[in-house]
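Trainee: just need the structure, nothing else, for what follows:
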Amino acid sequence: MFETLSAFIADYGYLNLFVLSFLASTVLPFGSEALVVALVFQGFSPFSVVMVATTGNFLGSCTTYYLGLKGRRVLEKYLSPSPEKLEKSERLFNKYGVYTLLFTWVPGIGDVITMVAGLMQLSFRSFSVLVFIGKFGRYFAIAYSVVFFSNGL
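Mentor: Below you'll find the model as predicted:
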């Protein structure tokens, strides 16, 4: 069983990572961190893993941002975020401004922050730069922590 899973990861690692990272940045309850760790342990290039995960996660966030641009009705119909999470994200956005987008990687509220950015009609350029930096930072920290700690063992 483990050999089959290892072969599947080796054969489709980057594709799986892209898809899982994309889905993880929507309100679907997925996480991509374990696959990032597994791929780095399997010998995949840490930089490539970081870039694939970042790109997938960023594009998933763009999808959520776009739905936010379409308005609260569309969000409630397709994503059904809790009113509490929307209110919390709006308060954070109002208090800290666009730099809140650096924290879209935080589980639980990150996806809602991207929705709020769309709802608030934030420019896509600002959205893109800040979200990409935040997502990149998270995956970089994960992948290179694996490299650092596996070299020390």
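Trainee: please make it C-alpha for all contacts and neighbour counts, starting now.
Mentor: Will do.
Trainee: contacting residues around the residue lying closest to residue 56 once chain neighbours are set aside?
Mentor: Leaving aside its sequence neighbours, residue 56 sits nearest to residue 22 (C-alpha to C-alpha, 6 or more residues apart in numbering; 4.3 Å). By C-alpha atoms under 8 Å, 6 or more residues apart in numbering, the residues touching residue 22 are 53, 55-61.
Trainee: any idea how far residue 22 is from residue 110?
Mentor: Computed as C-alpha to C-alpha, to the nearest Å, the residue 22 to residue 110 distance reads 13 Å.
Trainee: thought residue 147 was touching residue 40?
Mentor: Yes: in this structure, residue 147 is within contact of residue 40 by C-alpha atoms under 8 Å, at 7.4 Å.
Trainee: shared neighbours of those two, anything?
Mentor: With C-alpha under 8 Å, 6+ apart as the test, residue 147 and residue 40 both reach residue 46.
Trainee: ok, those two, which is more surrounded?
Mentor: Set residue 147 next to residue 40 and count neighbours by other C-alpha atoms under 10 Å: residue 40 wins out with 21 against 16.
Trainee: next up, for comparison:
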Amino acid sequence: MLESLQQLLIENGALGMFLAAFLAGSFLPFSSEVVMVGLLTAGTPATGLLIWGTLGNVLGALFNYGIGSLGKEEWIQQWTKVSPEKLERGKRKVRKYGSWAGLLAWIPLLGSVITVAMGYLRTNLLYSVFNIAVGKFARYAILISAYKAL
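Mentor: Model prediction:
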């Protein structure tokens, strides 16, 4: 089923990239890199993929931030499946680094925990969005560069 969803997203070009990146940026277990490489292989312009991928991934992270900002740990555990231990770890990182922790939001699994914790601790939204966007943009730019180098 996952492969057919990835194929459907690839068939939808930039919109598919946006949706894949949103899913991957949220707490859902999804890999937008597979869709991006599929679209690059199909000849989709890299610049559009970089923009739509970054935008979707940032919005997915903001979805996590929103859930965290509700402030109910039982809801966080129920909706995001983030364990209390992982949430505590994420909160420690965010307390230490504040909105700068958003630079690590691109890391699979850890990024979701960080963005939920950022919302829970209500880090400055503007700075958080900026740092999240920088990290996610850099990840996709590196992926595109690596693909082009092959």
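Trainee: if we can go back for a sec, from residue 88 of the first structure, how far off is the residue nearest to residue 56 of the first structure?
Mentor: 24 Å.
Trainee: tell me the SS of residue 56 of the first structure?
Mentor: Classification of residue 56 of the first structure by DSSP: H, G, I helix; E, B strand; the rest coil places it in helix.
Trainee: okay, now it: neighbour count?
Mentor: Residue 56 of the first structure has 22 neighbouring residues, counting by other C-alpha under 10 Å.
Trainee: again, but for residue 70 of the first structure
Mentor: Residues lying near residue 70 of the first structure (other C-alpha under 10 Å) number 15.
Trainee: spit out the contact partners of it.
Mentor: Residues in contact with residue 70 of the first structure (C-alpha under 8 Å, 6+ apart) are 118-119.
Trainee: surely residue 68 of the second structure meets residue 120?
Mentor: Yes: contact status for residue 68 of the second structure versus residue 120: in contact at 4.2 Å, counting by C-alpha under 8 Å.
Trainee: the closest residue to residue 90 of the first structure other than its chain neighbours: what's it in contact with?
Mentor: In this structure, residue 90 of the first structure finds its nearest non-sequential neighbour in residue 116, 6.3 Å apart by C-alpha to C-alpha, 6+ apart. If a contact means C-alpha under 8 Å, 6+ apart, then residue 116 of the first structure has 65, 68, 86, 89-90, 93 as its contacts.
Trainee: TSV for those residues, including neighbour count and secondary structure?
Mentor: TSV is the format used below for those (neighbours: other C-alpha atoms under 10 Å; DSSP: H, G, I helix; E, B strand; the rest coil):
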residue	neighbour count	secondary structure
65	28	helix
68	24	helix
86	18	helix
89	22	helix
90	20	helix
93	18	helix
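Trainee: ok, and those in the second structure?
Mentor: Counting by both residues aligned by TM-score structural alignment, their matches' C-alpha atoms under 8 Å, the second structure reproduces these contacts from the contacts of residue 116 of the first structure: 65, 68, 86, 89-90, 93.
Trainee: which of these sits closest to residue 79 of the first structure?
Mentor: For these, the closest approach to residue 79 of the first structure (C-alpha to C-alpha) belongs to residue 68, at 10.0 Å.
Trainee: any idea which element residue 125 of the first structure lies in?
Mentor: Here residue 125 of the first structure sits within helix 124-152, counting by DSSP states H and E.
Trainee: again, but for residue 23 of the first structure
Mentor: Residue 23 of the first structure is part of helix 2-24, with elements assigned from DSSP H and E.
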